[in-house]
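In: Kindly return the folded structure for what I paste below:
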Amino acid sequence: MRKISFLLFSLLMMACSELINEPKNLVPKDRMAEVLAEFAMNEQLNLVVENINLDNATRYTLQQNKIKGNDFVESYKFYTASGDIEKIIENAQEIVLTKDPASKIYIEKKLKENKNLPAFAK
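Out: Here you go, the predicted model:
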């Protein structure tokens, strides 16, 4: 009986391994990382420039990368469900550090302030 229940449990887990189907217009992982890095930099710009419209900055970033908003959202959901989002975010962080090496100090400072965040990779 145990073997049968283990087999059924294994089959059920394999059937549920893909929570959502891959979107038709899936944004590639490297492009996703680039867009997320750009979003992060746009958000930081908000600290320097008052009254910046982040919605317009987000639309502009997606437009520059030729990505529709819905495609980005569906891709983000898919990568989150598949477990790939963590690696994509790490790649985005590397992109930010490459474009602005001074951001490493800021990131480390924020991580020390908030103990609930995961440790900084580099």
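In: hey, let's count contacts and neighbours off CA atoms from now on
Out: Will do.
In: Okay, the closest residue to S82 other than its chain neighbours and L12: tell me how far apart.
Out: With Cα to Cα, 6 or more residues apart in numbering as the measure, E18 is the residue that lies nearest to S82, at 6.9 Å, once sequence neighbours are left out. Distance of E18 to L12, given as Cα to Cα, to the nearest Å: 11 Å.
In: And L111, which helix or strand is it part of?
Out: Using DSSP states H and E, L111 maps to helix 103-113.
In: For the protein, which segments are assigned as helices?
Out: 2-15, 29-48, 54-64, 69-82, 85-99, 103-113 (DSSP state H).
In: what's the closest of those helices to P23?
Out: Within those, the stretch nearest P23 is helix 69-82; the backing value is 6.3 Å (Cα to Cα).
In: let's see this one next to it:
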Amino acid sequence: MRKTAVILLTGLMLACGNADRTPSDVLPRDKMRDVLLDMNYAEVWGRDQQMDTLLVPDSVKEQRVKTYYSQVLQLHGITREEFSRSYKFYEAHPDRLEIIYKEMGEIVKRKREVMDSTEREQREREARAAGGRTRRDSLFWPSSDSLKLILP
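Out: The predicted structure follows:
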């Protein structure tokens, strides 16, 4: 009886020690995050893109997205099987998948902030280049100097 309890206790301690480890045949969390992020970008790009202002059938969009997915896997140097096995592992461990998705959200948020600040700087440069005029809707509003009446 005592021998069984020792074996059981040892087994539990070993199992708890491996709780945070990722199996060697599964993609590490950072790499999985990067692959999933690129796949999300590929899906958005593939579904939103139009061809010469023509409406593209959903079947063509689906095929394009699949092509982009395979390109993402090639870019990251992994096979479809490695990705599937890794995704199934992370699906079976929702706490780890949640961490990956939170990190993805933070990355997208930071990229959006950079893009917004870049666009803001571009608008400010264009306003300065326009001679002080600021663009409001579709009209150029005159600067205060141009409102002065000059009489002969």
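In: picking that back up, who are the packing partners of the helix holding L111 of structure 1?
Out: helix 85-99 (3 or more Cα pairs under 8 Å, 6 or more residues apart in numbering; DSSP states H and E).
In: Mean deviation, the helix it packs on versus structure 2?
Out: Helix 85-99 of structure 1, aligned to structure 2 and superposed, deviates on average by 1.7 Å (mean Cα distance after the TM-score superposition for structure 1).
In: same question, stretch 32-43 of structure 1
Out: Stretch 32-43 of structure 1 sits 0.9 Å off on average (mean Cα distance after the TM-score superposition for structure 1).
In: in that stretch, what's buried?
Out: In terms of neighbour count (16 or more other Cα atoms under 10 Å), stretch 32-43 of structure 1 has its buried residues at 32-39, 42-43.
In: between these, which is closest to L62 of structure 1?
Out: Relative to L62 of structure 1, the closest of the buried residues of stretch 32-43 of structure 1 is V35; by Cα to Cα it sits at 7.3 Å.
In: That closest one and A102 of structure 1: what is the separation?
Out: In terms of Cα to Cα, V35 of structure 1 sits 20 Å off from A102 of structure 1.
In: Then S82 of structure 1?
Out: Noted for S82 of structure 1: a distance of 32 Å to A102 of structure 1, by Cα to Cα.
In: Same drill for these two, tell me which one is more crowded.
Out: A side-by-side neighbour count of S82 of structure 1 and A102, using other Cα atoms under 10 Å, places S82 first with 15 against 11.
In: residues near the equivalent of I78 of structure 2 over in structure 1, how many?
Out: By TM-score structural alignment, I78 of structure 2 lines up with I67 in structure 1. The local packing of I67 of structure 1 (other Cα under 10 Å) involves 18 other residues.
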